[in-house]
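Undergrad: Have a look at this prediction, sequence included:
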Amino acid sequence: MTARTLNRLPVPGATLHYEVTGTGPLLLLIADGDSDAGAFDSMIDLLAATHTVVAYDPRGNSRSQYTAEPTGDAVATSTADALALIDLLSPNAPAFVFGTGTGAITGLDLITRHPDRVRMLVAHEPPCIELLPDATDARAFFEDVHDTYLREGAPMAQLLYAGGTGLDEDDLPAPEDLRPEFRDLLDRTQKNIETYFAHNLIPFTTYRPNLQALLQHTDKIVPAAGRQASAHLPARPVAVLSTHLGWPVVTFPGPHTGYASHPTPFATLLTQVLEAELT
């Protein structure tokens, strides 16, 4: 197992927990929704053979606690957090970025605002529903989830969300069969769902990518989706993004959470994608 260091970075309004593994060019992993750095644990050692891998808990999740009441543009704030880590850990070179779900939206906003700091972005299933032809229906669904959270609490909202996004179809072992570190991850992220529904669900899903700006960086953006997730709502916008950029969607193994359920083939393909930038 490759040595890993655990670190903390104070940023305005929060303190970020981040983990560094390996050597080589920086690869920043940005987790989805209510998740955290632990979502990538199973594939980090594989990626760290060729990269300095940095995974972190997004602001408000798990060990990255708010130090002030969250205010302002949640996407812009998330982008600022990612940029702060890149500037700290790779001040003289741009970073490779892999973002999944809301993490992919952070990546799209990052490369729009700070293209010089991104060497390549792999945008895995960004749920930017405003790109969809049926955006009105998708928007109504997420608003219903948010309203359910406000009326009935997180558990009911989570059931509605999972059913509407296909996450209830992800194949997970029985709780007693999970590795201890994955059980710890589930325990941590269950506590994050309040933050996600209260502060991030609507701002992230209604984020509209600046397609004209992204066209200036098509050589650095890889649209990606899980093989078992392509028909589900979070993955559908990436097909529209792919058409706009003129690049095919790279299909990764497994469902939306393939990085956890299929870590070895997922990490192998991700490494191949990153290496292709050098050829």
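TA: Looks like it arrived, so ask away. Numbering: from 1, shown residues only.

Undergrad: hey, let's count contacts and neighbours off CA atoms from now on
TA: Will do.

Undergrad: helix, strand or coil for Pro10?
TA: Three-state call for Pro10 (DSSP: H, G, I helix; E, B strand; the rest coil): strand.

Undergrad: quick one: it and Ser64 touch, right?
TA: No. In this structure Pro10 lies outside contact range of Ser64 using CA atoms under 8 Å: 9.4 Å.

Undergrad: quick one, which of the two is more surrounded?
TA: Ser64 (20 against 13; other CA atoms under 10 Å).

Undergrad: The more buried one sits in which helix or strand?
TA: Under the criterion of DSSP states H and E, Ser64 resides outside all helices and strands.

Undergrad: Could you check how far Glu19 is from Ile221?
TA: According to CA to CA, to the nearest Å, Glu19 stands 24 Å off from Ile221.

Undergrad: How about Ala14?
TA: According to CA to CA, Ala14 stands 29 Å off from Ile221.

Undergrad: about what we covered before: need the residues touching each of Pro10 and Ser64.
TA: Overlap of the contact sets of Pro10 and Ser64 (by CA atoms under 8 Å, 6 or more residues apart in numbering) consists of Leu16.

Undergrad: circling back to that earlier point, neighbour count winner among Glu19 and Ile221?
TA: The neighbour comparison of Glu19 against Ile221 (other CA under 10 Å) goes to Ile221, with 22 against 17.

Undergrad: Correct me if wrong: the more buried one contacts Val118.
TA: No. Under the criterion of CA under 8 Å, Ile221 makes no contact with Val118, lying 9.5 Å away.

Undergrad: Surely Gly38 is in contact with Leu185?
TA: Yes. Using CA under 8 Å, Gly38 and Leu185 qualify as a contacting pair, with a distance of 6.0 Å.

Undergrad: Presented hereafter is structure B, for comparison with structure A:
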Amino acid sequence: MTEHILETPEVDLAYDLLGPALADSAHRPLLMIGQPMTAAGFYTLASYFPDRTVITYDPRGLGRSVRKDGRTDNSPTVQAEDVHALITALGVGPVDMFASSGGAVTALALVAAHPGDLATLVAHEPPIIPVLPDAAAAARANAAVGEAYQAKGSFAGMAAFIALTSWKGEFTDAYFAQPPADPAMFGMPSEDDGTRDDPLLSGTSAAVTSYTPDIPALKAAPTRILIGVGEESAGVLTARTSEATAALLDTTPVVFPSHHGGFTGPDSGYPGQPEPFAAKLREVLDTQP
């Protein structure tokens, strides 16, 4: 692996190249992106593609990527422009892309704005709330995570996040009637750790979950778009957003092994099944319509 920095007026964007050199690869480069997950979250998955040049990066303001724009919010459209700048600088488009969670939202924004950048996009569990039939209630439930975090810190915020992401079905009155999630239920301490800048919990990524995909632009793009969903995610928020997005695109979701982070290895806090996940991703990328 080699580490690099792409300098732009707004960010010093850190990215990595793994596997064969770009000039030596027999396959299209494979770009793996997340949000707020950084490049390191994809190293295990990348190891299952030794025949491809894999490109990973740290989104603007996260990990090693240093912002110069004076902002702290995470925007899919802004991050899409960063990814476009990276593809352009490397001179490798169109590439294939695997995008996870908030990165999948960035990827949908990228295809809408720069349809020539990607040949195939596998967007795994994009958490875009506006596509849901219960969007208002889901947005309320999501906002409560940030409120818990701002009031009591990381452990309270993470407990609320787990409650949100493990709830199955629409967000009904039964969800909101529950008592606040107790960190102790998830093996976490209850004291306030004092942090208020977590990119997942603080509200700085609100533009990710509130993003509305440009469906006409996505349908018009030459990119083959596949929406992925984890087999263990059935009924939960990110499965529902994925299924709704796929329906708007007139496609059927591709079911992947494991859960929302099913490609992560044993060093992850919530490891998945990276080997079968990678096999499914390879199958999808190698299958042409």
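TA: Sure, I can see it. None of these values were measured; they are calculated from a predicted model.

Undergrad: Stretch 158-165 of structure 2: which residues count as buried?
TA: In terms of neighbour count (16 or more other CA atoms under 10 Å), stretch 158-165 of structure 2 has its buried residues at Met158, Ala159, Ala160, Phe161, Ala163, Leu164, Thr165.

Undergrad: Mean deviation, the top helix by length along structure 1 versus structure 2?
TA: Using DSSP state H to define each element, structure 1 has its longest helix at helix 135-152. Helix 135-152 of structure 1 differs from its equivalent in structure 2 by a mean of 1.5 Å after superposition (mean CA distance after the TM-score superposition for structure 1).

Undergrad: Which part of structure 2 matches that helix?
TA: Counting by TM-score structural alignment, helix 135-152 of structure 1 falls onto residues 135-152 of structure 2.

Undergrad: what sits against the closest residue to Gln150 of structure 2 other than its chain neighbours?
TA: Leaving aside its chain neighbours, Gln150 of structure 2 sits nearest to Arg196 (6.2 Å; criterion: CA to CA, 6 or more residues apart in numbering). Arg196 of structure 2 is in contact with Tyr149, Gln150, Gly153, Ser154, Ser202, counting by CA under 8 Å, 6+ apart.

Undergrad: A helix includes Arg196 of structure 2, no?
TA: No. Going by three-state DSSP, the assignment for Arg196 of structure 2 is coil, not a helix.

Undergrad: before we move on, back to that, need the next SSE after the longest helix of structure 1, C-terminal direction.
TA: helix 154-165.

Undergrad: orientation of that next one relative to helix 135-152 in degrees?
TA: Relative orientation of helix 154-165 of structure 1 versus helix 135-152 (axes from the mean of the first three to the mean of the last three CA atoms, to 10 degrees): 160 degrees.

Undergrad: Buried residues in the following helix or strand past helix 154-165 of structure 1, which are they?
TA: Toward the C-terminal end, the helix or strand that comes next after helix 154-165 of structure 1 (DSSP H and E) is helix 180-190. Neighbour counts over helix 180-190 of structure 1 (16+ other CA under 10 Å) mark Phe182, Leu185, Leu186, Arg188, Thr189, Gln190 as buried.

Undergrad: Out of those residues, flag the one nearest to Leu110 of structure 1.
TA: Looking at the buried residues of helix 180-190 of structure 1 and their distance to Leu110 of structure 1, the nearest is Thr189, at 24.3 Å (CA to CA).

Undergrad: Do a quick rundown of the strands in the stretch 101-250 of structure 2.
TA: For the stretch 101-250 of structure 2, the strands defined by DSSP state E, counting those that start in this stretch cover 118-124, 224-230.

Undergrad: Relative to Pro127 of structure 2, how far out is the residue minimising distance to the centre of structure 2?
TA: Closest residue to the average C-alpha location of structure 2: Ser101 at 2.4 Å, with CA atoms, centre = their mean. Taking CA to CA as the measure, Ser101 of structure 2 falls 6 Å from Pro127 of structure 2.

Undergrad: residues near Glu283 of structure 2, how many?
TA: Residues contacting Glu283 of structure 2 under the criterion other CA under 10 Å number 11.

Undergrad: Please read the previous query as pertaining to Gly153 of structure 2.
TA: Neighbour count for Gly153 of structure 2, taken as other CA under 10 Å: 23.

Undergrad: go on, Ala68 of structure 1?
TA: Residues lying near Ala68 of structure 1 (other CA under 10 Å) number 9.

Undergrad: what's it in contact with, if anything?
TA: Counting by CA under 8 Å, 6+ apart, Ala68 of structure 1 has contacts Gly13, Ala14.

Undergrad: still on that earlier bit, nearest to Ala139 of structure 2, of the contacts of Arg196 of structure 2?
TA: Nearest to Ala139 of structure 2 among the contacts of Arg196 of structure 2, with distances taken as CA to CA, is Ser202, at 14.6 Å.

Undergrad: how close does that closest one sit to Phe256 of structure 2?
TA: Distance of Ser202 of structure 2 to Phe256 of structure 2, given as CA to CA: 29 Å.

Undergrad: Adding distance to Ala143 of structure 2, write the strands of the stretch 101-250 of structure 2 out as a markdown table.
TA: What follows is the strands of the stretch 101-250 of structure 2, written out as a markdown table (distance: least, CA to CA, whole Å):
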| stretch | distance to Ala143 of structure 2 |
| --- | --- |
| strand 118-124 | 22 |
| strand 224-230 | 23 |
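
Undergrad: who wins for proximity to Ala85 of structure 2 among those?
TA: strand 118-124 (13.0 Å).

Undergrad: quick one: the closest one to strand 224-230, angle?
TA: 20 degrees.

Undergrad: tell me what strand 118-124 of structure 2 is packed against?
TA: Strand 118-124 of structure 2 sits against strand 95-100, helix 102-113, strand 224-230, with contacts defined as 3 or more CA pairs under 8 Å, 6 or more residues apart in numbering; DSSP states H and E.

Undergrad: Give the aligned range of the last one in structure 1.
TA: This points to strand 224-230 of structure 2. Taking TM-score structural alignment, strand 224-230 of structure 2 hits residues 220-226 over in structure 1.
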